[in-house]
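Chemist: below are the sequence and a predicted model; questions follow.
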Amino acid sequence: MEKDIDKILKNLRLSEKASLLSGGDFWQTEAVERLNIPAIFLVDGPHGVRYVADRDHDDPAKKATCFPTAVNLAASWDLNLIKKAAAALAVEAKARGVDVLLGPGINIKRSPLGGRNFEYFSEDPFLSAELAVEFIKTVQKNGVGTSLKHYVANNQEYKRFSIDAQIDERPLREIYLAAFEKVIKEANPWTVMAAYNQINGDFATENDYLLQDILRDQWGYDNLVVSDWWAVHNRVKALKAGLDLEMPGADPVNDQKVIDAVQAGELKEEVVDQAVRRILELILKTQKKAKKDFKLPVEEHHQLAKEIAGETIVLLKNQGPLLPLTAAKLADKESILVVGELAQKPSYQGIGSSQVNPTRLDNHYQALEDKFGEELELHYTPGYNSEAEPGENESLKEKALRVAENKDYVIIYAGLPEQAEAEGYDRQDMQLPKEQNQLIKELAAVNPNIIVILNNGSAVDLRQWLDKVSAVIEAGLPGQAGASALADIIAGEINPSAKLAESYPLKLEDNPSYLNFPGSSDSVRYGEGIYIGYRYYDKRKMEVLFPFGYGLSYTEFAYRALEAPDYLAEGDKLKIKILIENTGQFKGKEIIQLYLSQQNPSLARPPKELKGFGKIELEPGEKEWLELELDYQDLAYYHPQAGWIVESDRFKIMIGASSREIKFTEDIEVESSFVLKDLTAKSPFEDWLADPLGEKAVKEVLTEAEIEEIGFLKAWPLYRMHFFTPEQVSFEEIEEILDIYENN
């Protein structure tokens, strides 16, 4: 292929240009042999290279390493670990002749029920962005492209091809676009994938505001925008909006529509040329580094998958402490009972387009046998069967209870069924299968040493038995080597260090999106605004099962000192140091989290927002300073009239082991030249009252008497902020919230 793109464009016929704008087949771009323009491969790859050679004949994907899924990678809070995974994925992509990996996915976990939550990092845009930046930089540095997805608000599977996500400007910017903005500006992915859904009335693939005004003009992105597969509804409109490549292909119908539009004067050929230019530029990038002679390092990458999994598994409970089961602890013990269908049939990834055909798959029971088999007797009984006939699970449970009575330890593997962690379907509730919950409760009644291992891609409700068992490990969906990593954690050869990247509410009804998920047949209202995840639970001062950023270790860490400035000038970086000491008996790693809070913002802000984190490894008795640095812009929030702003105000720095375990707080005075009163005065109620849902929506959640008491003008923003009824929030709290707006 010639490197002079201008020359290529002049030599391309209009029909050839149009053909380049859609794929040549399911996974490849179109080739133009006349001008030596090759096709390139784009395949799924968030946690493993899913290369399907012949989709028409339903061939399985070629074997590749299945690394831990995004839910696990995020729980590591470890940028170096992300780099290792990304570098390995780039090697495997080259070994398969793949040019662009379709990932990472950075959509926000708006509800625990989202069917693809396992593919997404977090409920927090800052954490999601930091991880994605390192992933993309590393993959692309190794000569393989990435596709940042799904742009934007692909937060549910219900009606995902058509649902209209109705989102106000501030939550759109602060929550759902924030991670995309940071990644675009810092990592410059070779492609961005436009989502299936609509946003405020326009499909993501045809949304001029999102693709042109924001992505191109405001953020300066000039690489290729590709559609999710079959997400384009109007090819000409999508092209005008800024969508370059339609996938999959080939689509001669849409090619002809582009040709006809140009010839009729409805579409400028310059628009076509710009899209073709971006496609040619992508092809050139992928050709710069040869992909020949790359072999799939099967065993090396399996061991790497195990190493990564060990850093992504969260210890939720350890009463006693029961764990780890070290040689000294097992000296006078005789037996372990392993229970659960999942011990023999590991749940290690979700179902859908990201599903990897693993090079090998470790088995939980075998991994435990290898670890403890020489010292202890290991016994296995299924305890439940997800496909059991009526009455069968009762007999399986009774057998497990009889065997468990005289065993020293019982390790039970539980988790969501395969169909619950699947693209195309949202979960119906937060519950584990009934037979699993009942089995765990009854096992705990006959044996005090119960260790529960969970396999799931998002939050589950554990209240039925959490206080009855001794230890709980959240293994997530840890990839093909997760079983071996988990055995090492149980034995104490790995000290767990991961922490949750999402909140676990007590119950589904506590989730801020509960009343607005998944919406009606044609739209879903993001009525909770900016109050997602821990932001909401903190605002409401609600108890949670496990907070954002939570995770235990086999050792203990003391937060000894904080060094932070008391003043920050405009444009300066915020630099702080935290002294951490390992006061326990095991070598371990601690994740330190930095949250910020503004004292008197002009618009309401959450009580705290994650703005920094770091990870430190210490020997027993060792202490060390951890340094964190924040950009001035990290203090900003989005004002619908002014954009991103930092105000002169007093801010609070909070250093914590989780969002609910704050170890240090420090006040800092922040200087800013921005003055909000310089803006044209406008009532914040104007936009709310112009909403088409308007009075009808208010009357659906508030009685006439309640509306009369607080007034429609106040009832409407109350509804929009998702504070629905006096049972959820007092009128005094309502007045306090609304005063913030009325005083502007």
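Modeler: Thanks, I have it.
Chemist: could you use CA atoms for every contact and neighbour count after this?
Modeler: Noted.
Chemist: which element, helix or strand, includes residue 737?
Modeler: helix 731-742 (DSSP states H and E).
Chemist: show me what that helix is packed against.
Modeler: Packed against helix 731-742, as judged by 3 or more Cα pairs under 8 Å, 6 or more residues apart in numbering; DSSP states H and E, are no other helices or strands.
Chemist: for it, buried residues please.
Modeler: Applying a neighbour-count criterion of 16 or more other Cα atoms under 10 Å, one finds 734, 737, 738 buried in helix 731-742.
Chemist: residues in contact with the first one?
Modeler: Listed by Cα atoms under 8 Å, 6 or more residues apart in numbering, the contact set of residue 734 reads residue 718.
Chemist: how about the second one?
Modeler: Counting by Cα under 8 Å, 6+ apart, residue 737 touches residue 604.
Chemist: one more time with 10 Å
Modeler: When contacts are counted by Cα atoms under 10 Å, 6 or more residues apart in numbering, residue 737 is found next to 603, 604, 717, 718, 721, 731.
Chemist: can I get these in a markdown table including distance to residue 494 and secondary structure?
Modeler: A markdown table is the format used below for these (distance: Cα to Cα, whole Å; DSSP: H, G, I helix; E, B strand; the rest coil):
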| residue | distance to residue 494 | secondary structure |
| --- | --- | --- |
| 603 | 45 | coil |
| 604 | 43 | coil |
| 717 | 50 | helix |
| 718 | 48 | helix |
| 721 | 44 | coil |
| 731 | 51 | helix |
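Chemist: residue 422 reaches residue 458, doesn't it?
Modeler: No: the pair residue 422 / residue 458 is not scored as a contact, 11.9 Å apart, by Cα atoms under 10 Å.
Chemist: one more structure, for comparison:
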Amino acid sequence: MDDRIDQLLAKLDLPAKLRLISGAGLFRLAGDPGIGLAEMPISDGPSGVRGESMDEPDPSVSLPSGTAVAATWDPELLTEIGALIAAEARRKDVYAVLGPTINLHRSPLGGRHFESFSEDPLLTAEMAAAYVRSVQANGVGACPKHYVANDSETERFSVDVQVSDRALRELYLYPFERAVEAGAWMIMDAYNGVNGAAMSDNPLLDEPLKGEWGFDGVVVSDWGAVRTTEAASGGTDLCMPGPPMLWGEPLLAALDAGTVSEDAIDEKVRRILRFATRVGALDGTPLPTQDFTDNQARNLVRRFTTQSMVLVRNDGTLPLSPGTTVAVLGPSAAEPRIMGGGSATVFPTHISTPLAGLRAVLPVTHTPGVRLIEGLIAAPTELITDPEIGTPGVRVRYFDGATEIGARHRSIAHMVLLGDELATRATHIEMHARLRADTAGEWQLGFGGIGEVRLDIDGTPAIDENVVDAAGDPVAALLEPPQRSVARILAAGQEVDLRLTIAVPEAIPGLGVLLAFLLGIDRPQRPKDEEFAAAVELARTADVAVVLVGTSEKIESEGTDRTSLRLPDRQDDLVAAVAAVNPRTVVVVNSGAPVEMPWREDVAAVLLTWFPGQEFGDALANVLTGVAEPGGRLPTTWPKTITDVPVLHTTPADGVLAYTEDIHIGYRAWLRAGTEPAYPFGHGLGYTTWSSSDLRVTGRTVSITVTNTGTRTGKQVYQAYLSRPDSTIDRPVRWLAGFTAVTLGSGQSRTVDIDLPRRAFEHWTPEGWEIEPGTFTLHVGTSVTDLPHTTEVS
């Protein structure tokens, strides 16, 4: 491969080389016809492959969030998911997916906590390695991100993380090290700085990444993370997005001036050509991937979702018997949140809601009780009609002045334009629909958008405003633009004509127009107290109450950290009131990260579902009725209250975020503080019972005999931890060293092995990795606090 790359490199002149080390577009790598190199689209990919566009004409399979993936504690499951991710990528002509996100859960307030795997470096590392291997085995590149210490979002473009070398090596770098060992073809560097240097030009890109670890792939910048032309002398190989700006003409001048060497450019090009060879972009024949039918994809995602759900409490109410009458309550029942906000967003072909899933298998009554989504939602397709063709959806027209230059039918009333060709020639865009009210009362009609926006209702101007983006975050502006609305009283069945006009912003050179807008509505609601009381009454008369509570994409999102762990609005009050009238209350928590649950000991069962992807409802119905067992275990500690959290802060002081806790994050910090959480790391329940015995250690392999002592097939995760209470160095009280997931039928026994990596015994010193001589204590069990088996390891 290297000989061929050198031959191709020799055919490129300097301008051609410079074109290759910057993107050709927002999500596209440059090609070169002279050497047979195709342009290579890439895509965001933590929870599904979106492709180059961000709208419904090219839908995507929506996968469970990163926390849900890690909650399976089963890297083997990622073999199948990786094949699906690769198939989705090839279907969209994508050569690399920008994922997984393998930063750590340092604080539960981290805005992208849902997108990352775990608070533990080993669990994160093993899931990351499995993801990389499975996707790349199908010919598509994986791109673990964000290297490194991008563990919160506050001041994310400029914050300087101050962290010790030991914490970097043992915690934050370790998942990336394992991803490199797994053969990652691409790694994304982060916006933040580490110890005084921006990550796009940080010495950590050279050592340990490219030097000690031998990473021979492409280091791609996060979008806009490269700040200077001179950064081309550093370890970032590919400056995104394109077209070349800092690394275009300015870099040519820097080369002429001798401040950047052509040898540095050649090394970057070699890495890009090596990547292109691996993904089949140099000979025009991308590697084949496994095909998935729509049903196969849905079935796989549904099964994966059941394996990620964590049952943290159950008094025997679950699983539910056939014929049980269920009051399905809470804001997430009919309007669940299946993904977090930001670049992890995809547009699935369908969403299985909890309400629909449970209605298909049990007698159900429903009302939300409280609301979670405040503001407008995009007008639902079933309520809107394209006036021109009379089918569900909207008519979108592009104008240059008074001249129409194009028109399209769209099935949804929400558009995100990334380099839309028609938009680059337009001065304004119009979205037109007829809305049919499905209930009588006061409706809110409006829009989301930035710039000069006008809404006409039945031909009369209702809103005409220049809307300004106050947040200043371009990702947030695209995915959650500011909203405006007016109230209108509508009768059931009444139709109104809605016409939204928005000015097109100036195109960004090479990228085109970036614009998002929606035609929005908010249906009439019962008075809040009346709605709350109605939910409690439904709970009183049902056999079981299932209350679905959670967060939203505005609360958990790229671009902002959380400020609270409380459930928004009156969700806690709703759970308490329902539990007071029905002792068989099951609470389903639909959040990507921990929330406070003050009612947790007053309800019959608590099931954590994370942001579970498109198959949420059907998977939930399977778990609640016992068709499937909840297979998840906690990948992160859940606190009782925010005041108990030992590592919480995400707000920099004078631009610096100091990791003063050093190596003590997550359960390590909880154990050190001696504070009891609501639910510990590794905890999770199933529908059967287990016993274990005969712990043995041979070399670095732990063996233990396990038996399913219950009446049905089940899954258990056995976890091995190390401790060294008499150590001469600072250590965690104990730390995860290995794990294995096992599934057995009723009455079955098996001896399972847990391999302990050498790194589990090592600690980082200024001289490198060392092992302290002497004896370690090995603990084996089913959570960090449930460890009945111990032995000594020398």
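Modeler: The structure has been received and is ready for your questions. This is a predicted model, so every value here is computed, not measured.
Chemist: quick one on the thing from earlier: mutual contacts of residue 422 and residue 458 of structure 1, please.
Modeler: Common neighbours of residue 422 of structure 1 and residue 458 (Cα under 10 Å, 6+ apart) are 114, 115, 116, 117, 118, 119.
Chemist: which residues in structure 1 does the lengthiest helix in structure 2 align to?
Modeler: Criterion DSSP state H: the longest helix present in structure 2 is helix 262-279. Mapping helix 262-279 of structure 2 onto structure 1 (TM-score structural alignment) gives residues 269-286.
Chemist: next one: the matching stretch to chain centre, how far?
Modeler: Between the centre of stretch 269-286 of structure 1 and the centre of its chain there are 30 Å (Cα atoms, centre = their mean, to the nearest Å).
Chemist: same check on stretch 537-546 of structure 2?
Modeler: 34 Å.
Chemist: residue in structure 2 matching residue 419 of structure 1?
Modeler: In structure 2, residue 419 of structure 1 lines up with residue 554, judged by TM-score structural alignment.
Chemist: leaving out chain neighbours, which residue sits closest to that match?
Modeler: Setting aside the residues directly before and after it, residue 554 of structure 2 is nearest to residue 341 in space (Cα to Cα, 6 or more residues apart in numbering), at 6.5 Å.
Chemist: check contacts around that neighbour.
Modeler: Contacts of residue 341 of structure 2 by Cα under 10 Å, 6+ apart are 111-112, 114-115, 475-476, 479-480, 552-560.
Chemist: under the alignment, what does it map to in structure 1?
Modeler: By TM-score structural alignment, residue 341 of structure 2 lines up with residue 351.
Chemist: try residue 72 of structure 2
Modeler: When structure 1 is aligned by TM-score structural alignment, residue 72 of structure 2 is paired with residue 76.
Chemist: how near is the match of residue 341 of structure 2 to residue 86 of structure 1?
Modeler: Taking Cα to Cα, to the nearest Å as the measure, residue 351 of structure 1 falls 21 Å from residue 86 of structure 1.
Chemist: same check, this time on residue 92 of structure 1
Modeler: From residue 92 of structure 1 to residue 86 of structure 1 the distance is 10 Å (Cα to Cα).
Chemist: between these two, what contacts are shared?
Modeler: By Cα under 10 Å, 6+ apart, the residues touching both residue 92 of structure 1 and residue 86 are residue 48.
Chemist: and the two? which has more neighbours close in?
Modeler: residue 86 (26 against 23; other Cα atoms under 10 Å).
Chemist: and the residue nearest to residue 423 of structure 1 when sequence neighbours are not counted, what does it touch?
Modeler: Closest residue in space to residue 423 of structure 1, ignoring its immediate chain neighbours: residue 352 at 4.8 Å, by Cα to Cα, 6+ apart. Residues near residue 352 of structure 1 by Cα under 10 Å, 6+ apart: 115, 116, 419, 421, 422, 423, 424, 425.
Chemist: and these, which are buried?
Modeler: The neighbour-count test (16+ other Cα under 10 Å) applied to the contacts of residue 352 of structure 1 identifies 115, 116, 421, 422, 423, 424, 425 as buried.
Chemist: chain center to stretch 163-172 of structure 2, what's the gap?
Modeler: Averaged C-alpha coordinates place stretch 163-172 of structure 2 at 24 Å from its chain's average position (Cα atoms, centre = their mean).
Chemist: in that stretch, what counts as buried?
Modeler: 163, 164, 165, 166, 167, 168, 169, 170, 171, 172.
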